[in-house]
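*Asks:* how would this look folded up:
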Amino acid sequence: MTNGALTDEALLALPKAELHLHIEGTLEPELAFELAARNGIELPYASVDELAAQYDFDDLQSFLDLYYATMAVLRTRDDFAELTRRYLRRAHAQGVRHAELFFDPQAHTARGVAFNDVVDGIGDALDEAERELGMTGALILCFLRDQPVASAEEALTAGLARRDRIVAVGLDSAEVGYPPSLFEAVYARARASGLHAVAHAGEEGPPAYVYEALDLLGAERIDHGIRSIEDPELVARLAREGIPLTVCPLSNVRLQATPDLRDHPLLRLDDAGVRVTVNSDDPAYFGGYAGQNFAAVRDALGLTEDQARRFARTSIEASFASRERKDALLAEVEGWQP
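*Replies:* Below is the predicted model of the structure:
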């Protein structure tokens, strides 16, 4: 243990919600090979170890190239169920009690996978986790910002028919050069239909993208948002309006958004009154699930019991869970004994 602070066991046991998790980013090398064999797909790697060695990249684009290449093994409803099942079990072991999962339908339908097979497969695993683990969750349909807006409109149309599973829309993939403003009309339709709105902004993109996500997209949460620290007026606004940031420390380091975790703005944002949460993003690729991100923050920045408990409470309050579910989870946080 570092800093004489919280143990790994305590941080793993801390009840929490995960609000920034791409389900496709939980595809571990072992499962990729299992699904490739099941579906008769030949991966361009000779072994699990060779594929695992590829999970070493130095920027967002090199990560995305591998991310979309390995995604090819996901073909059926059962594939998405198994992917989600394995994530939920790992997450539960690290204290996650509610998970709102991003998924990228455009990346799947473009490969001939049926939209409902994606949604139903993930949903099957969520139902199983609720029965067996007491976890709850929902889906956030993410638009790929580097794809045509018309494609996002098609994805939204499909998503609106699945309000039984989908609670919000999001915006992800390569950020630079694709400002949130491109998707203003898509978001307006989603919000008018009753969906919540979140958006990736301020990871590689500038603080201006965070303003756009708030003002043009109506984002209720900002995913990443760490470059907000560069704009004191924006930081003050985030704190004043209570806008949560879903921060992913290990992801930020692996993608060089913050090359050294000791320089990460997480605690500075917290000190400024911004509501921050700790999440894993694409944990198969970035080396840690939710509890491990808490431990990494502890080791690099120091983490007090009060801070850890506050981040967990914020994750629950910032979720789209029912008030009853939030209250039950908040009670678990209060009962946490580090």
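
*Asks:* use CA for all of it now, contacts and neighbours both
*Replies:* OK.

*Asks:* same for the longest helix along the chain, what does it pack against?
*Replies:* When the chain is scanned for its longest helix (criterion: DSSP state H), the result is helix 115-133. Secondary-structure packing of helix 115-133 (3 or more CA pairs under 8 Å, 6 or more residues apart in numbering; DSSP states H and E): helix 77-93, helix 105-109, strand 136-144.

*Asks:* switch to 6 Å and redo it
*Replies:* helix 77-93 (3 or more CA pairs under 6 Å, 6 or more residues apart in numbering; DSSP states H and E).

*Asks:* Same question for the helix it packs on: list its buried residues.
*Replies:* Neighbour-count burial for helix 77-93, counted by 16 or more other CA atoms under 10 Å, picks out 77-88, 91-93.

*Asks:* one more to put side by side:
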Amino acid sequence: MKTFIQALPKVELHLHIEGSLEPELMFELAERNHISIPYPSADAVREAYQFHNLQSFLDIYYQGANVLITERDFYDLTWAYLLRCQQDNVIHSELFFDPQTHTERGIGFDTVVNGIYSALNDGQEKLGISSRLILCFLRHLDEASAFATLEQALPHKDKIIAVGLDSSELGHPPEKFQRVFDRALAEGFLSVAHAGEEGPASNIRDALTLLKVSRIDHGVRCTEDEALVEQLIKNRTPLTVCPLSNTRLKVFDSMAQHNIVELLRQGLCVTINSDDPAYFGGYMNDNFIAVANAHSVTQNELAQFTFNAIDASFVSPQEKDRLRQITQSFLDNLPV
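*Replies:* Alright, predicted model coming up:
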């Protein structure tokens, strides 16, 4: 099954680019920018990646982002991720970035988005990996900060396809950002939101009704509400699930307890993603392999995760057809 997974074309819809900052690159950028970090080595950084909940992860995540200063830094960060996509046969990626993480410490919005977008363009041209970029508001900050960030994004509509909502879910429900999302939708952005990871199933409902999101990031706690599950199936609302992240952050005690395969078999449009792979121990192949090792899944079920992600992606119908053809061609040419 591992060989099949490695060759299977994949589409990633839930990836925080700051969360792909590997310790080695963190040290390289710290040295380049003359920034002190509180770890003596890359190994020491990895040893610190023992999280007991979302907040314990976020504390070190924001600390690591401090080494990102220049447009070149954001380019290098994104390019390193794209090389991992190439290695894992990811043919399309829709990635998040957190501008407030950087603008709050004096880094220009343009610096962030231009560095990332330049690498994404090169990824298309040099690696054949298509992509879309999603701006996420930090939900632990206030509405005014989100509105200010949206204003900064308006000159970059050609680069940003959607807005999202991430960071601490507990204590920061979707309704806190309803007005910001209304404005973003009026400006032509699509919308997504993290919901139903640490927070309750009601956050999923509220993200759908108040923020009018096209898909739910995580959403694994939907099973607390049977009517919600039926609604998600009926509307084919995508859930961008992150298996290794969920187990590392103790949303599930083990991969065997994870509900992603159960959700798939119920008919939900669930997808596999890596979230913050540098921190959670795995990129796309690692997540697929972890699910396959813990659950008795078939090749067709694993391929369905890719087809679901294609359906849920923010690309044109023609581009979806192209991605489906790539995936179907792979399946059709498997040895009997």
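
*Asks:* Quick check: TM-score for this pair?
*Replies:* TM-score of the superposed chains, computed with TM-score structural alignment, normalised by the length of structure 2, equals 0.97; 332 aligned residues with a CA RMSD of 0.9 Å.

*Asks:* if we can go back for a sec, so the longest helix of structure 1 corresponds to what in structure 2?
*Replies:* The aligned range for helix 115-133 of structure 1 in structure 2 is 109-127, by TM-score structural alignment.

*Asks:* hmm, who's touching the matching stretch?
*Replies:* 71, 74-75, 78-79, 129-130 (CA atoms under 6 Å, 6 or more residues apart in numbering).

*Asks:* Okay, buried residues for that stretch please.
*Replies:* By neighbour count on 16+ other CA under 10 Å, the buried set for stretch 109-127 of structure 2 is 109-120, 122-123.

*Asks:* Just give me the match in structure 1 for K320 of structure 2.
*Replies:* Matched across to structure 1, K320 of structure 2 falls on K326, judged by TM-score structural alignment.

*Asks:* Okay, N293 of structure 1 and S173 of structure 1: tell me how far apart.
*Replies:* Distance, N293 of structure 1 to S173 of structure 1, using CA to CA, to the nearest Å: 21 Å.

*Asks:* For those two, indicate the residue with more neighbours.
*Replies:* N293 (24 against 17; other CA atoms under 10 Å).

*Asks:* Look up the closest residue to A239 of structure 1, ignoring the ones flanking it.
*Replies:* Computed as CA to CA, 6 or more residues apart in numbering, the closest residue to A239 of structure 1 that is not its neighbour in sequence is V274, at 4.3 Å.

*Asks:* what's the matching residue for C142 of structure 1 over in structure 2?
*Replies:* Using TM-score structural alignment, the partner of C142 of structure 1 in structure 2 is C136.

*Asks:* For burial, what's the neighbour tally of that match?
*Replies:* C136 of structure 2 has 26 neighbouring residues, counting by other CA under 10 Å.

*Asks:* do the same with the one 10 residues further on
*Replies:* For A146 of structure 2, the tally of surrounding residues (other CA under 10 Å) stands at 22.

*Asks:* Could you check which residue of structure 1 pairs with it?
*Replies:* Structural alignment (TM-score structural alignment) places A146 of structure 2 against A152 in structure 1.

*Asks:* Equivalent analysis for P23 of structure 2, please.
*Replies:* By TM-score structural alignment, P23 of structure 2 lines up with P29.

*Asks:* Next up, the contacts around its match.
*Replies:* 48, 52.

*Asks:* For it, give its distance to L217 of structure 1.
*Replies:* From P29 of structure 1 to L217 of structure 1 the distance is 35 Å (CA to CA).

*Asks:* need the contact list for A36 of structure 1.
*Replies:* Applying CA under 6 Å, 6+ apart, the residues near A36 of structure 1 are V73.

*Asks:* Surely it is in a helix?
*Replies:* Yes. Assessed with DSSP: H, G, I helix; E, B strand; the rest coil, A36 of structure 1 lies in a helix.

*Asks:* Do you have the strands of structure 2 handy? List them.
*Replies:* Using DSSP state E, the strands found in structure 2 span residues 10-16, 90-97, 130-138, 162-166, 190-195, 215-218, 238-241, 269-272.

*Asks:* can you list the ones you listed in JSON lines and add distance to R105 of structure 2?
*Replies:* Shown next, in JSON lines, are the strands of structure 2 (distance: least, CA to CA, whole Å):
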{"stretch": "strand 10-16", "distance to R105 of structure 2": "19"}
{"stretch": "strand 90-97", "distance to R105 of structure 2": "15"}
{"stretch": "strand 130-138", "distance to R105 of structure 2": "14"}
{"stretch": "strand 162-166", "distance to R105 of structure 2": "18"}
{"stretch": "strand 190-195", "distance to R105 of structure 2": "24"}
{"stretch": "strand 215-218", "distance to R105 of structure 2": "27"}
{"stretch": "strand 238-241", "distance to R105 of structure 2": "30"}
{"stretch": "strand 269-272", "distance to R105 of structure 2": "32"}
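
*Asks:* Looking at the ones you listed, which is nearest to D332 of structure 2?
*Replies:* Closest of the strands of structure 2 to D332 of structure 2 is strand 10-16, at 15.9 Å (criterion: CA to CA).

*Asks:* hang on, the earlier thing: what does the residue nearest to A239 of structure 1 correspond to in structure 2?
*Replies:* V274 of structure 1 maps onto L268 in structure 2 when the alignment is built from TM-score structural alignment.

*Asks:* what does stretch 188-201 of structure 1 correspond to over in structure 2?
*Replies:* Taking TM-score structural alignment, stretch 188-201 of structure 1 hits residues 182-195 over in structure 2.

*Asks:* Show me the contact partners of that stretch.
*Replies:* 161-166, 203-204, 213-217, 219.
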